[in-house]
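Trainee: coordinates only, sequence not included:
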């Protein structure tokens, strides 16, 4: 079968090359298109993957079999939908949730225990470090009641305002009970 005087194999191959090239560009410059994908409600990676899967399976079926082109188009659509669904469920969704699990919000720091690495003077700022799953979080800190807190002291985060953690000295009484 031909479409606009061009064989279906050529159309599939051209679509495969174009979609593959755009996919490679999307890998490098994908952050620029993230807003576009959210605006239309679809993930550009899924659209590009669908076109790639569709054209690859269509080209392969046209080259290897003598099945009717209409049946090949329908089969290619089903193959592309299946592979696209599997890609979304087993790769893209887990990657998105894994990325979110490594981040933190300032609100999530409330109630956490950290260690002072730069002492906090009266009415001044110091620095605190908090251990997290993704590594160490270092933030500016201030005494909750404007008290002096020495370097190396454990502190409890009470409040977060404009990126500054307001802390109070913290002693873990649980450890003291176990050492007696």
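Mentor: Structure received. Computed from a predicted model, the values in this text were never measured in an experiment.
Trainee: rest of the way, CA atoms for contacts and neighbours
Mentor: Fine.
Trainee: and the residue sitting nearest the centre point of the chain, how far from residue 108?
Mentor: The chain has residue 99 as the residue nearest its centroid, 3.5 Å off, counting by CA atoms, centre = their mean. Look at residue 99 and residue 108: by CA to CA, to the nearest Å, they are 16 Å apart.
Trainee: ok now the helix or strand that the residue nearest to the centre of the chain is a member of, how far from the chain's centre?
Mentor: Per DSSP states H and E: residue 99 is located in helix 93-101. On the basis of CA atoms, centre = their mean, to the nearest Å, helix 93-101 sits 5 Å off its chain's mean C-alpha point.
Trainee: next one for the comparison:
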């Protein structure tokens, strides 16, 4: 049984190291693959559980005077406790952390912006929106095909094919700034 514990310990450790190295080399897309999995099935939890099962099994077998099934049970308990700790102190907080300054064009809907390049009737101009600490500019047109001058406040009401449809801002509209 000691061979099984060593296999779990070394195999789990090798898996964890390879996972981190491969993800670093691949530019982070490997971690994105695992986003589809529930947080409880995160590879770090699985690797950590296997490593701790193997490590506890080795220690309890070598330095304890327990029976085979007691060692298996205590090793499984150690693995579960470590996985639970990893979940609450690493996986869950990291899954809720901001990891990108990117945004979806659909997030513009309902945002208040300012016209930077006038929008002619039936044509296109440019509107700036605040995201985080910066401004983003997008091609825009008017919802009712009227001219909107530079400096006017507008409300984004739709995004289609990379163009933001806006209307003049009115305090009666809800905004999400």
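Mentor: In hand now; what should we look at? If you're wondering where the values come from, they're calculated on a predicted model, not measured in any experiment.
Trainee: give me the TM-score for these two chains.
Mentor: After superposition, the two chains reach a TM-score (TM-score structural alignment, normalised by the length of structure 2) of 0.69; 169 aligned residues with a CA RMSD of 3.6 Å.
Trainee: ok, back up a step: ok, the residue nearest to the centre of structure 1 - contacts?
Mentor: By CA atoms under 8 Å, 6 or more residues apart in numbering, residue 99 of structure 1 lies in contact with nothing.
Trainee: how about the strands in structure 1?
Mentor: Remark: strands assigned in structure 1 by DSSP state E are 2-3, 6-7, 113-118, 125-132, 135-143, 154-161, 164-169.
Trainee: switch these over to CSV; also include mean neighbour count and distance to residue 19 of structure 1.
Mentor: Shown next, in CSV, are the strands of structure 1 (neighbours: other CA atoms under 10 Å; distance: least, CA to CA, whole Å):
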stretch, mean neighbour count, distance to residue 19 of structure 1
strand 2-3, 10, 19
strand 6-7, 11, 18
strand 113-118, 21, 49
strand 125-132, 19, 40
strand 135-143, 18, 38
strand 154-161, 18, 47
strand 164-169, 22, 47
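Trainee: need the ones you listed in JSON lines with distance to residue 27 of structure 1, can you?
Mentor: Output for the strands of structure 1, formatted as JSON lines (distance: least, CA to CA, whole Å):
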{"stretch": "strand 2-3", "distance to residue 27 of structure 1": "31"}
{"stretch": "strand 6-7", "distance to residue 27 of structure 1": "30"}
{"stretch": "strand 113-118", "distance to residue 27 of structure 1": "38"}
{"stretch": "strand 125-132", "distance to residue 27 of structure 1": "29"}
{"stretch": "strand 135-143", "distance to residue 27 of structure 1": "26"}
{"stretch": "strand 154-161", "distance to residue 27 of structure 1": "36"}
{"stretch": "strand 164-169", "distance to residue 27 of structure 1": "36"}
